[in-house]
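Student: return a 3D structure for these sequence lines:
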Amino acid sequence: MKENQSLIELLEKYQAGTISEEEKSRLESWYNQEAAAKTASIDNDDVQESLQRIRAGLPLPKQVSIWPRLTAAAAVLLLAGATLLYFTHKPAEHVLASKAAPDIHPGGNRAILQLASGQQIALNGQQQGIVVKGKQVLYKDGNEVTNAVATNTIQYMQLITPRGGQYQITLPDGTQVWLNSASKLTYPDHFEGEKRQVELDGEAYFAVSKGTQPFIVKSRGQEVYVLGTEFNIMAYADEHDIQTALVSGAVKVNETLLKPGFEAHYSPEGIQVVQSDLQVVTAWKNGLFYFRDASLQTVMKQLQRWYDIEVTYQSNRKGDEFNGQIPRDKPLQKVLEILKLSGINFKMDGRQLIVY
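Tutor: Got it, this is the predicted structure:
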């Protein structure tokens, strides 16, 4: 019991970056001898054995605070040099055998540019994004995407990301937009008049260039007004509400003024303003899945959009909560191996993930 308690304390210091060299050597020694059989990698059998060792002396609590305390699963994953993710869940009475998942690769820079004429251009996946300069559209490195015939009228274009895609765009006024997977941004080739207006379906992070014209983002009945600021909007059709989180500056969501560090939840019932966890909200832009007390359904929706899979449930799991972070560049198989440690069972049928 004391040995396992000491192990947890060392893990906490390791995560916080306060561990001494002597303590780090002790930790690495335990892992090499007890968890990894003196190898640099760890497989599922190693994980299960290590979990059993720790749980035998230190049972998992029913509830786990967000970062200060690690569960056994987090301990093993951290020592393995893998992603930190831990769980609070009701123990399952039966453990079902899992079917090996196919090697489904993570999403990446994939998008389609649709011109006003309806012509669609598949954008280069090796590029980070595009820059709109009137009728001309360039990649960020200066290479040309398209150069339409100049006209005096505003032409509307769309940047569309599929499931498993993301892309960046710099609008004509210098505003930068990061578009998440399964999203669409409709924008003009130039701004004129009294406002700068775009329309969003899905999720995007905006860094709005300051200007005298207000910048407006329309999403399924919601309008966000801003002059110059940074914010994230999640407006997927399969979500109950639209969530707008303000990182800096000030915005007005319909008629509700939002301050930095808060987010507005817009739905047919009205607008609710709550404090925002900006690390979680903007994690996708920084290449991470980041969960704090997230439900199983919330986790699966993110995986569904990023890995272009379908998720079905054959059990009604309630009370599961997920905390931690996983890099979005990991194959689906790696992510599912981590999720299995929470007691979740699954099988893959093509691109369909069935959760038990």
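Student: please make it C-alpha for all contacts and neighbour counts, starting now.
Tutor: Will do.
Student: neighbouring contacts of stretch 225-236?
Tutor: Residues from elsewhere that reach stretch 225-236, judged by CA atoms under 8 Å, 6 or more residues apart in numbering: 183, 200-217, 219-220, 241-254, 281-282.
Student: take those and keep only those in strands.
Tutor: Secondary structure from DSSP state E places 183, 200-207, 215-217, 219, 242-248, 251-253 of those in strands.
Student: what subset of those is buried?
Tutor: Buried members of the ones in strands among the contacts of stretch 225-236, scored by 16 or more other CA atoms under 10 Å, are 183, 200-207, 215-217, 219, 242-247, 251-253.
Student: tell me which stretches of the stretch 51-200 of the chain form helices.
Tutor: 72-79 (DSSP state H, counting those that start in this stretch).
Student: starting at the chain centroid, how far to whichever strand or helix holds L257?
Tutor: For L257, the host element (DSSP states H and E) is strand 256-258. Relative to its chain's centre, strand 256-258 lies at 25 Å (CA atoms, centre = their mean, to the nearest Å).
Student: same check, this time on stretch 260-279
Tutor: Using CA atoms, centre = their mean, the distance between the centre of stretch 260-279 and that of its chain works out at 18 Å.
Student: can you list the residues that contact it?
Tutor: By CA under 8 Å, 6+ apart, the residues outside stretch 260-279 that reach it are 222, 240-250, 253, 256, 258, 290.
Student: how much space between the residue sitting furthest away from the middle of the chain and E192?
Tutor: Residue farthest from the centre of the chain, counting by CA atoms, centre = their mean, is N152 at 39.8 Å. For N152, the distance to E192 equals 11 Å [CA to CA, to the nearest Å].
Student: this one next, for a side-by-side:
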Amino acid sequence: MQDKNRETTTNPTSDSRSWTELVDAVRINPEVDAMADAMREEVWRSVHSRIRRQGRWMRIGRWAAAAVVMAGVVCGSWMLGGMRTERRLEASALPVSVSTPLGVKSEVVLPDGSYVQLNGGTRIVYPAIFGRERRVTVEGEAYFEVVHDERKPFVVTTGSIVSTVLGTTFNVHAYPEDDDCRITLASGALRVDGAPGSRSVVLMPGEQGFFNRRSGLLTLRTVNVEQELSWREDKLYFRGEPLESIVRTLERQFNVDIVISDQALCGVRFTGEFVDGENIHEIMRIISSDSRILYRNYRNHFELYRNR
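Tutor: So this is what the prediction gives:
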């Protein structure tokens, strides 16, 4: 029994010494030190690699940011330069004026591609280059087919009347010698502004803005668009129109001179259609079928006088 107890009893001093020796052996073992050094080198390489990658991406980020800023500067300078150039071209562009003599019709294509047909005795003025606004001036009668452009309104000025559109087809009848100005809409939408103090009207297809120069009133009315545009096909429609107004239409259509010698005849109203290519002599004979009116002519000069 004593022998067994002696074999299983431990010596504290001996155990301490054995643990110390084991630790010292591990600490001084060159293979373990080499492994530790290798692990430290690997860790540092990994850390340095990450630092380099982060630095490279930071540099790339800085370069990209600089490139974006430079591109913005270049584009901004290009756009500003383009705008300045466009404005200089607009400012230096001379106005274009096109006039048609009486009895002659002509066609005009504007800088934006819009189409205009001019009736006899009509004048249109427009800039050679359109800028932020497409503005034209008309004296007489013209039919417009406007190219749609939301960014650049199309403005037609006829005396004190201003018509603003984005894209539409319409007719302007605004001879300076007439007492009225008529804007007739065929398609699209159109806003017509009267003289200062007059109201504005928005036209829908088949409607007409009728401005009386004497009263300064702008009214809205429904019309037959086909008849209003009939001049384009050399057709004439008169609906209770005074003789004085009819005479002016005939002068423009046929390039003739017509005089009403008796002012009492100026207000006589006529209704009629000339759609079969009637010439001026045939039309004058039809007018003189009214028992109150006679006419005589010499070449392109006609005189209407009262039947006594």
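Student: give me the TM-score for this pair.
Tutor: Laid over one another, the chains give 0.61 as their TM-score (TM-score structural alignment, normalised by the length of the second structure), with 204 aligned residues with a CA RMSD of 2.0 Å.
Student: relative orientation of the helix or strand just after the strand holding L257 of the first structure and strand 242-248 in degrees?
Tutor: For strand 256-258 of the first structure, the following helix or strand on the C-terminal side (DSSP H and E) is strand 262-267. Here the directions of strand 262-267 of the first structure and strand 242-248 differ by 160 degrees (axes from the mean of the first three to the mean of the last three CA atoms, to 10 degrees).
Student: strand 262-267 of the first structure vs the second structure, average distance?
Tutor: Its aligned residues in the second structure lie a mean 1.7 Å from strand 262-267 of the first structure after superposition (mean CA distance after the TM-score superposition for the first structure).
Student: any idea which helix or strand comes after that strand?
Tutor: Going down the chain from strand 262-267 of the first structure, the next helix or strand is strand 270-275, by DSSP H and E.
Student: give me the stretch of the second structure that that following strand matches.
Tutor: Per TM-score structural alignment, the counterpart of strand 270-275 of the first structure in the second structure is residues 217-222.
Student: E282 of the second structure and S289 of the second structure, how far apart?
Tutor: Between E282 of the second structure and S289 of the second structure the computed distance is 11 Å (CA to CA).
Student: residues near the nearest residue to L218 of the second structure once chain neighbours are set aside, how many?
Tutor: By the measure of CA to CA, 6 or more residues apart in numbering, the closest residue to L218 of the second structure outside its immediate chain neighbours is F211, 4.3 Å from it. Neighbour count of F211 of the second structure, defined by other CA atoms under 10 Å: 25.
Student: counterpart of F270 of the second structure in the first structure?
Tutor: In the first structure, F270 of the second structure lines up with E321, judged by TM-score structural alignment.
Student: which residues does its match contact?
Tutor: By CA under 8 Å, 6+ apart, the contact set of E321 of the first structure is 87-89, 292-296.
Student: how far is the helix or strand hosting Y14 of the first structure from where the chain is centred?
Tutor: Using DSSP H and E, Y14 of the first structure sits within helix 2-16. Relative to the centre of its chain, helix 2-16 of the first structure is centred 29 Å away, using CA atoms, centre = their mean.
Student: hang on, H301 of the second structure packs against V256?
Tutor: Yes - checked against CA atoms under 8 Å, the pair H301 of the second structure and V256 is within contact range at 6.2 Å.
Student: now which residue in the second structure aligns to L296 of the first structure?
Tutor: Match for L296 of the first structure (TM-score structural alignment): L243.
Student: over to A235 of the first structure?
Tutor: Using TM-score structural alignment, the equivalent of A235 of the first structure in the second structure is A174.
Student: can you report how many residues lie near that match?
Tutor: 23.
Student: do L304 of the second structure as well
Tutor: Neighbour count of L304 of the second structure, defined by other CA under 10 Å: 22.
Student: who touches it in this structure?
Tutor: 258-262, 293-296.
Student: so what's the gap between stretch 31-47 of the second structure and the chain middle?
Tutor: 73 Å.
Student: what's the matching range in the first structure for it?
Tutor: The aligned range for stretch 31-47 of the second structure is empty, by TM-score structural alignment.
Student: residues of stretch 228-237 of the second structure that come out buried?
Tutor: Using 16+ other CA under 10 Å as the test for burial, stretch 228-237 of the second structure gives 228-229, 231, 235-237.
Student: tell me the SS of I354 of the first structure?
Tutor: Here I354 of the first structure is recorded as strand under DSSP: H, G, I helix; E, B strand; the rest coil.
Student: and it? What does it align with in the second structure?
Tutor: By TM-score structural alignment, I354 of the first structure lines up with E303.
Student: again, but for W306 of the first structure
Tutor: Checking TM-score structural alignment: W306 of the first structure goes with Q253.
Student: how much does the strand or helix carrying that match stray from the first structure?
Tutor: Assigned by DSSP H and E, Q253 of the second structure falls within helix 243-254. With mean CA distance after the TM-score superposition for the first structure, helix 243-254 of the second structure departs from the first structure by a mean of 1.6 Å once superposed.
Student: tally of neighbours for the nearest residue to V26 of the second structure once chain neighbours are set aside?
Tutor: Nearest non-adjacent residue to V26 of the second structure, counting by CA to CA, 6+ apart: V32, 7.1 Å away. Using other CA under 10 Å, V32 of the second structure has 12 other residues around it.
Student: that's a helix at V32 of the second structure, yeah?
Tutor: Yes - V32 of the second structure: assigned to a helix according to three-state DSSP.
Student: could you find the closest non-adjacent residue to the match of W306 of the first structure?
Tutor: G103 (4.6 Å).
Student: looking at the first structure, name the residue matched to that neighbour.
Tutor: Looks like G103 of the second structure aligns to G164 there (TM-score structural alignment).
Student: that concludes my questions; thank you for your assistance.
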